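S.K.: can't give you the sequence, but here's the structure:
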C-alpha cells in the first residue's frame, strides 16, 4: 500500500511539473518592425572620406583618386620612380565605435606598387611618424604587405590624412583600379565602405 501511494504521488508530481513548465515551444511569430537607413555620400557617411588634395575628387557621391593630371601642368608620375603624395584624402570616423581600418588593394592592377601604410609599419621602418597622416616611407617597400594596408585604430569622432606612395621603379606605365575600405570595431565586423 505504501508503494502504491508513492507511485501515485510521484506520477502526480510529474504531471503537475509538466503542466507548470509547459513545452516552451510555439508554432510561429510574425511581427512588424521599422528599419531605417540612409545612403549618404562619402563625405558624410559613417566612414567619412574627404578630398584634401588635387589628386582626390568626388564623382557623384564617391571619392575618386586620380593621379593622371593635377590641373597644374602635371600629367602623371615619373617613370622608374617612387612618388609619394602626402595628405591625399582624409578619413573621418563619424560612427559611434572606435574603428580598425584596412585598405584592401587587391582591386588594383599592381597592388604591390601602391602603398597606404599605417602608423605602426611606418614607425618600424622610418622612425618618427608624421602626426595624423597615413604616410609611407619609400626606403624599404619590401617589408610592406602587398595586398592590404591596415590603417590601425581611428577613434569615434577622429580623422586622419591618408598619404599614397606609388612605386613605378622599372615601369613606364602603371594602371590603377579600385581599393576597398574594410572597417571593423573592437568587437568584430562593423561594415564596409
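M.R.: Perfect, I can see it now. Predicted, not measured: the structure shown is a model, and the values here were computed from it.
S.K.: Please count neighbours and contacts with C-alpha atoms only from this point.
M.R.: Will do.
S.K.: so where do the strands sit in this structure?
M.R.: In the chain, the strands defined using DSSP state E lie at 47-51, 56-59, 62-65, 82-93, 99-104, 114-115, 133-134, 148-154, 159-167, 180-185, 188-192.
S.K.: Adding distance to residue 41, write the ones you listed out as TSV.
M.R.: TSV is the format used below for the strands of the chain (distance: least, Cα to Cα, whole Å):
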stretch	distance to residue 41
strand 47-51	8
strand 56-59	9
strand 62-65	6
strand 82-93	13
strand 99-104	19
strand 114-115	25
strand 133-134	22
strand 148-154	20
strand 159-167	17
strand 180-185	15
strand 188-192	14
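S.K.: Make CSV out of these and add distance to residue 13 and mean neighbour count.
M.R.: Output for the strands of the chain, formatted as CSV (distance: least, Cα to Cα, whole Å; neighbours: other Cα atoms under 10 Å):
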stretch, distance to residue 13, mean neighbour count
strand 47-51, 60, 22
strand 56-59, 74, 16
strand 62-65, 69, 17
strand 82-93, 60, 20
strand 99-104, 56, 21
strand 114-115, 73, 26
strand 133-134, 70, 25
strand 148-154, 59, 20
strand 159-167, 66, 20
strand 180-185, 52, 18
strand 188-192, 48, 12
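S.K.: can I assume residue 47 is in contact with residue 93?
M.R.: Yes. Using Cα atoms under 8 Å, residue 47 is in contact with residue 93, at 5.1 Å.
S.K.: Residue 55 reaches residue 65, doesn't it?
M.R.: Yes. Contact between residue 55 and residue 65 holds when scored by Cα under 8 Å: they sit 5.6 Å apart.
S.K.: take a look at this one as well, against the first:
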C-alpha cells in the first residue's frame, strides 16, 4: 500500500513541477542532424539552364557555359566580336522554372570588364524582346512562373581593343556570373 501512495505522490509531484515550470519554452537548443541534397545538372535543376544557340554550350560537368565569345566561329566565318561595337545575341540560352513557385530571375557578376585602364566590354543578359533591360537585379528581373520557359539573350558592348595582324587580340576577358532565382522581386 505504501508503494501505491509513493507512485501517486511521485506522479503528482511531476505534474505539479511541470505546471510550476511553465509552457516548455526554451532559450536555446543545439541539435545535430544529417542533411542530404542531390545535385543535378543545370538542365535538371529546379531552375533549368539549357543551351539554345551556338553561343552557349553545356560543359562536361553538365553546367551551362553561358557565353564564349572567343573561339566561336559562325557559319559565315566570323570569329568573335569587334572593337567599339554593340552586339545583341538573341536566344543564347533558355531558363525553365521547374520548381513549384514563381521566381524572379536575374544574373549578377557581369557588367564592365577592364584590362588595366582600358574598358574592354560591358556585358549583360536580357529577356528576348526586351534588349534594353538588363536582367541584373537592379534594372530588371524576369518573373518566371512554375513550368514556364523563357529565352535569354546576351548584350556585348566592346571598347577599344587592339587587334594583331593575325586577327588575334591582346585584350580578352573572362567572367563568372551568378544566376539568381528569388521569390521576391529584387527591383522593388
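M.R.: Thanks, I have it. Remember, it's a predicted structure, so these values are computed and weren't measured experimentally.
S.K.: Work out the TM-score between the chains.
M.R.: Here the superposed chains carry a TM-score of 0.65, computed using TM-score structural alignment, normalised by the length of structure 2; 153 aligned residues with a Cα RMSD of 3.6 Å.
S.K.: picking up where we left off before, now for the strands of structure 1, which one comes closest to residue 30 of structure 1?
M.R.: The closest of the strands of structure 1 to residue 30 of structure 1 is strand 188-192. By Cα to Cα, the value is 28.0 Å.
S.K.: Check which helices and strands the closest one is in contact with.
M.R.: Applying 3 or more Cα pairs under 8 Å, 6 or more residues apart in numbering; DSSP states H and E, one finds that strand 188-192 of structure 1 contacts strand 180-185.
S.K.: The strand it packs on vs structure 2, mean deviation?
M.R.: When structure 2 is overlaid, strand 180-185 of structure 1 sits 1.1 Å from its aligned residues on average, using mean Cα distance after the TM-score superposition for structure 1.
S.K.: between that strand and strand 99-104, how many degrees?
M.R.: Orientation of strand 180-185 of structure 1 against strand 99-104 (axes from the mean of the first three to the mean of the last three Cα atoms, to 10 degrees) gives an angle of 160 degrees.
S.K.: what helices or strands is strand 180-185 of structure 1 leaning on?
M.R.: For strand 180-185 of structure 1, the packing partners by 3+ Cα pairs under 8 Å, 6+ apart come out as strand 99-104, strand 188-192.
S.K.: Can you state the residues of structure 2 onto which that strand aligns?
M.R.: With TM-score structural alignment applied, strand 180-185 of structure 1 matches the range 178-183 in structure 2.
S.K.: For the corresponding residue of structure 2 for residue 96 of structure 1, give its distance to residue 74 of structure 2.
M.R.: Under the alignment (TM-score structural alignment), residue 96 of structure 1 maps onto residue 100 of structure 2. For residue 100 of structure 2, the distance to residue 74 of structure 2 equals 38 Å [Cα to Cα, to the nearest Å].
S.K.: sorry, back to before: got a markdown table for the helices and strands packed on strand 180-185 of structure 1, with distance to residue 147 of structure 1 too?
M.R.: Formatted as a markdown table, these follow (distance: least, Cα to Cα, whole Å):
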| stretch | distance to residue 147 of structure 1 |
| --- | --- |
| strand 99-104 | 6 |
| strand 188-192 | 17 |
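S.K.: looking at those strands, which is closest to residue 77 of structure 1?
M.R.: Closest of those to residue 77 of structure 1 is strand 99-104, at 22.0 Å (criterion: Cα to Cα).
S.K.: ok, average deviation of that closest one from structure 2?
M.R.: Comparison of strand 99-104 of structure 1 with structure 2 after fitting gives an average deviation of 1.0 Å (mean Cα distance after the TM-score superposition for structure 1).
S.K.: Tell me which residues are up against that strand.
M.R.: The contact list for strand 99-104 of structure 1, computed with Cα atoms under 8 Å, 6 or more residues apart in numbering, reads 93, 116, 147-156, 179-186.
S.K.: What does residue 8 of structure 1 correspond to in structure 2?
M.R.: Checking with TM-score structural alignment, residue 8 of structure 1 has no match.
S.K.: Let me know how buried residue 8 of structure 1 is, in neighbour terms.
M.R.: Residue 8 of structure 1 has 12 neighbours, counted by other Cα atoms under 10 Å.
S.K.: Look up how far residue 19 of structure 1 lies from it.
M.R.: Taking Cα to Cα, one finds residue 8 of structure 1 at 17 Å from residue 19 of structure 1.
S.K.: can you check residue 179 of structure 1 too?
M.R.: Counting by Cα to Cα, the gap from residue 179 of structure 1 to residue 19 of structure 1 is 61 Å.
S.K.: Also residue 69 of structure 1?
M.R.: 78 Å.
S.K.: what's the longest helix in structure 1?
M.R.: In structure 1, with assignment by DSSP state H, the single longest helix is helix 2-21.
S.K.: so what does that helix touch, helix or strand wise?
M.R.: Helices and strands touching helix 2-21 of structure 1, by 3+ Cα pairs under 8 Å, 6+ apart: there are none.
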